[in-house]
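Participant: Mind looking at a prediction? Sequence and model below.
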Amino acid sequence: MKYDILVLGGGFAGAYCAKALGANRSLKVGLIAERNVLVFHPMLAEVAGATLSPLDVVHPLRHFCKTADVLQGKVKRIDWAAKKVIVDGGRFTRNHAIEFDQLVLTLGSVTDLSKVPGMTEYGLPMKSAADALRIRAAIINRLEEANLVEDEEVRQRLLTFVIVGGGYTGVETAGQVLDLVQSAKRFYANLRDKKTRVVLIHSRPHLLEEIGPELGDHAQRVLERRGMEIILSSRVSEATSNRIHHGENGCIETNTIISSIGNAPNPALLDLCKQLGIEPDKGRLATEPTMRVKGHDNLWAAGDCAAVPWNNNGELKTSPPTAQLALRQGRQLGANILRALRNEELQPFTHRYLGQLATVGAHEAVAEILGFRFSGFFAWWMWRSIYLSKLPGFGRKLRVMIDWTFELFFPRDLSVVLPVQEDPMPSVHFEQGENFVEKGDPCRAILYVRTGKITGTAPGQPDITFGPGCVIGQEEMDANGCWTYNLTAAERTDAVLFRGRALDLLRAGLRIEGDPRPAP
């Protein structure tokens, strides 16, 4: 599988770049994305607040980029010397090697909550439509539990919701959580007269510092007037299942922590920088103003993962990681690649800064447009009008308009439709002769053999046998996390799979009692 131009990342920059490249139908263009949808991030908070459906804020990439081959998978590694990308296609497919002539990096960032102890286990990230849906379900489930319990201390902990981070995502999510909790209470017989707490913790002295202290302080006043607690200049230090610690001695009893922080560079991008001998600029790949990487004619980058020089009305600076700029960078990058293939002069990225908007719930917002500042209902109307016009697809626009109209006259939907979470340690059964792992498959679970026998075979290697009490795991994997043996049930076998968090613990060095081999 080989492409003239391969785009990595299905966000605004990647999707609009692939769409622009479609102007030349003679080119073979591939777009690799972890999900087959373009997520409209500015409206995610409304999904968490049960105002919009998750399907309202996503658009199928195959509809959006009709002239590109859309491939769903996770980029594991970029082999620059061989001009190929290794992609993990999913649960039932091994890694795929995809070759390219021109490579476009729009990988964005990844979520890493590990810097705060306990946040990975107990913090709910807010980055995708699935994250927003999980947050919505978590809030409603806490209300259901609080309506059931009689212990007042437990109930208060269930009715306390903490949002970490006071940027756009944090403030908009906090406003929607406050709206959802306050509007839903009247439907719970045992909660109507109970106090609910929504707490926003921010490490800086002002909310929404991207807009400026004046509008950030106005957003704070609006949220506090509506009953939200806001803690500024305080960093979260630890999270547990029942509380969150911040600042010097701050502690809040809560069972719901929503995190809008924790963005980290994509590991595949950092690995490529090492291969090329490039020092990342605060985790971003530095480019020329044309979005081509200096010294590499067939390597380009845009969006959140790229440090693109930006000429804003004569002022040259590095473009911030915002959707507004990523969208326009993607369009211009596609046009520049086509110019490069025609040996034409490339155009540097220029865009006049239009401003920023953020909602704070209850039909209020704050906005800074072309240097003018607005707040209140008018800013909220502007927010909805502008973002509705930017939403891809007429069908999505119509759905959002209908849902927004319903929200004005009807209560928010309190249905919880998420499936039950999978067991991280399920029991499995293999029949005699069943070949369930092939050499080269990515390892997504470690096996503990309870009864029976499993045989491992590989060309040029002696066979190995695993009986009751054996763990099949790290010793049977290569450096890329792929199996080095074919695994076959030599007889009827029952085993336990360790995956997810259980798999992480085993890989960290834990072992199961009874394993006759040395600990991994």
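Facilitator: Cool, got the structure. Residues are numbered from 1 along each chain as shown.
Participant: hey, let's count contacts and neighbours off CA atoms from now on
Facilitator: OK.
Participant: Against residue 328, how distant is the residue most central in space within the chain?
Facilitator: Centroid-nearest residue in the chain, with CA atoms, centre = their mean: residue 127, separated by 4.0 Å. From residue 127 across to residue 328, the span is 21 Å (CA to CA, to the nearest Å).
Participant: surely residue 416 meets residue 137?
Facilitator: Yes: between residue 416 and residue 137 there is a contact at 5.5 Å, judged by CA atoms under 8 Å.
Participant: between those two, who's got more neighbours?
Facilitator: Higher neighbour count among residue 416 and residue 137: residue 137, with 20 against 14, using other CA atoms under 10 Å.
Participant: Okay, one more to line up with it:
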Amino acid sequence: MTPKRVVIVGAGFAGYEAARSLTKALPPDSGVEIVLVNPMDYFLYLPLLPEVAAAVIDPRRITVSLPATLPGVRLVLGEVRSVSLDERTVHYTDPEGGAHGLGYDRLILAAGSVNKLLPIPGVAEHAHGFRNVAEALYLRDHIIRQIELADATDDPDERTARCTFVVVGAGYTGTEVAAQGPLFTDRIVERHPHLRHQKVRWLLLDLAPKVLPELDPRLSRAADRVLRHRGVEVGTGVSVREATCEGVHLTTGEFVPTRTLVWCVGVRPDPLVEETGLRTVKGRLVVDPTLVVPGHPDVFACGDAAAVPDLTRRGEVTAMTAQHATRQGKLAGRNVAASLGHGRMRRYKHHDLGFVVDLGGTQAAANPLRIPLSGLPAKAVTRGYHLLSMPGNRLRTAVDWILDVAAGRQTVQLGLVRSAAVPLDTELPRQGTRTG
């Protein structure tokens, strides 16, 4: 038999699970080569990114080695630029700028998503995104730097601006960033006696009528209470009208002097999706319930890149969540194996098992199996869920959590990432920072 090659584009939740499930679904003597194309040699566990930005855990904890955890999968480091469906070839650029082509017999598109931009003046130039390790490390350094620069100035207006932090987007990521923020800045300020009487402001803004609008109202209220108790100014029905180097103009007409604008308004499919020329819905590839792209039986798509029909809600597609991406990736791997004669094709049907939101300290909000929890019980469920979901580094992550309680957070700048390396506009050069 002629050897077959399966190429998987992206090693996010969907791509990683597709590679792992495909490996398990194929017999050892199948003769199928599995190739995973990704800019980095790790899987990024995105849900814990806010804890990296707040110096709770080391960034290496959420970067799980692909070669170490996916034996039998060939890793190709590269940024996929285009896909030739007629030639069955993926075109990519390696980290040193070399252009390559990679043929396939089956293709799994799991390119993931990137920061979602809105046509708001100044946002692309002055906001900080939050989708990868580089952006989290940059934000961590930036927050520390603003407090240190505030301590060094005698100008009260400059000090106030540097001690004001604005987060836009009250979904999962934005809420977690805003919740972790005061705990982090309080720790930094403790080491700067001159700022003892300086107010440090954290603002969380969203046009939605409440924080975490996609969650059960009880969980939303619980998260809102935690945020306000920590002094976070929650502005619902409010967003940014314009961003400048001096601050932000809000839709209410107010001007907030600040040097920090964290952009967490959501995500959009990777630009590669549009470049394929395949049919899309809201930027996501159209697929059937088996994750096959119509008209292209050799192409599968899953995760944020795919508009997967939600068989539990007629006429809808699944949400862009890690939970769906993980389960779709598993099914994509099994269905690709079935298309090669190993197993049978199945349709994607999944009921949500609940969500968890870590609010820092001893606080969290969760609804496992639709049971709303808050406080310590939710915290226990949240951390247990993350440890079970992580494909590696569990012990190291748990140790970091213990050290955070026992020894506190380290508050020094690392200086590893400069602002030019993390532009919010993903159409700009990313210097290898984009993840699948």
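Facilitator: Nice, thanks for sending it over. These numbers come from a predicted model, not from an experiment.
Participant: Return the residues in contact with the residue nearest to the centre of structure 1.
Facilitator: Counting by CA atoms under 8 Å, 6 or more residues apart in numbering, residue 127 of structure 1 makes contact with 41, 44, 111, 260.
Participant: cool, residue 245 of structure 2 as well?
Facilitator: Contact analysis of residue 245 of structure 2 by CA under 8 Å, 6+ apart lists 126, 259.
Participant: Can you tell me how far it is from residue 262 of structure 2?
Facilitator: 13 Å.
Participant: before we move on, what about residue 274 of structure 2?
Facilitator: With CA to CA as the criterion, residue 274 of structure 2 and residue 262 of structure 2 are 27 Å apart.
Participant: residues contacting the nearest residue to residue 319 of structure 2 once chain neighbours are set aside?
Facilitator: Once flanking residues are discounted, residue 319 of structure 2 sits nearest to residue 304: 8.0 Å by CA to CA, 6 or more residues apart in numbering. Shown in contact with residue 304 of structure 2 (CA under 8 Å, 6+ apart): 110, 111, 112, 113, 268, 269, 284, 319, 320, 321, 325.
Participant: Quick check: closest non-adjacent residue to whatever residue of structure 1 lines up with the second one.
Facilitator: Spelled out, it's residue 111 of structure 2. If you follow residue 111 of structure 2 across to structure 1 using TM-score structural alignment, you land on residue 107. Nearest residue to residue 107 of structure 1 in three dimensions, chain neighbours excluded: residue 9, at 4.4 Å (CA to CA, 6+ apart).
Participant: need the contact list for that neighbour.
Facilitator: The neighbourhood of residue 9 of structure 1, defined by CA under 8 Å, 6+ apart, consists of 15, 31, 32, 33, 34, 105, 106, 107, 108.
Participant: So which of those is the closest to residue 346 of structure 1?
Facilitator: Closest approach between these and residue 346 of structure 1, by CA to CA: residue 105, at 17.9 Å.
Participant: OK, contacts around the closest residue to that closest one other than its chain neighbours?
Facilitator: Leaving aside its chain neighbours, residue 105 of structure 1 sits nearest to residue 301 (4.5 Å; criterion: CA to CA, 6+ apart). Contacts for residue 301 of structure 1 (CA under 8 Å, 6+ apart) come out as 104, 105, 106, 285, 287, 291, 292, 293.
Participant: Now, these that are in strands?
Facilitator: Under the assignment DSSP state E, those contribute 104, 105, 285 to strands.
Participant: how close does whatever residue of structure 2 lines up with residue 197 of structure 1 get to residue 52 of structure 2?
Facilitator: Aligned counterpart of residue 197 of structure 1 in structure 2: residue 201 (TM-score structural alignment). Per CA to CA, residue 201 of structure 2 is found 21 Å from residue 52 of structure 2.
Participant: Give the other helices and strands that the helix or strand where residue 110 of structure 1 lies contacts.
Facilitator: For residue 110 of structure 1, the host element (DSSP states H and E) is strand 109-111. Other helices and strands packing on strand 109-111 of structure 1, by 3 or more CA pairs under 8 Å, 6 or more residues apart in numbering; DSSP states H and E, are strand 263-265.
Participant: Residues touching the strand it packs on, excluding its own?
Facilitator: Strand 263-265 of structure 1 is contacted by residues 108, 109, 110, 111, 112, 113, 283, 284, 305 when judged by CA under 8 Å, 6+ apart.
Participant: Excluding sequence neighbours, find me the nearest residue to residue 323 of structure 2.
Facilitator: The shortest distance from residue 323 of structure 2 to any non-neighbouring residue, by CA to CA, 6+ apart, is to residue 352 (7.9 Å).
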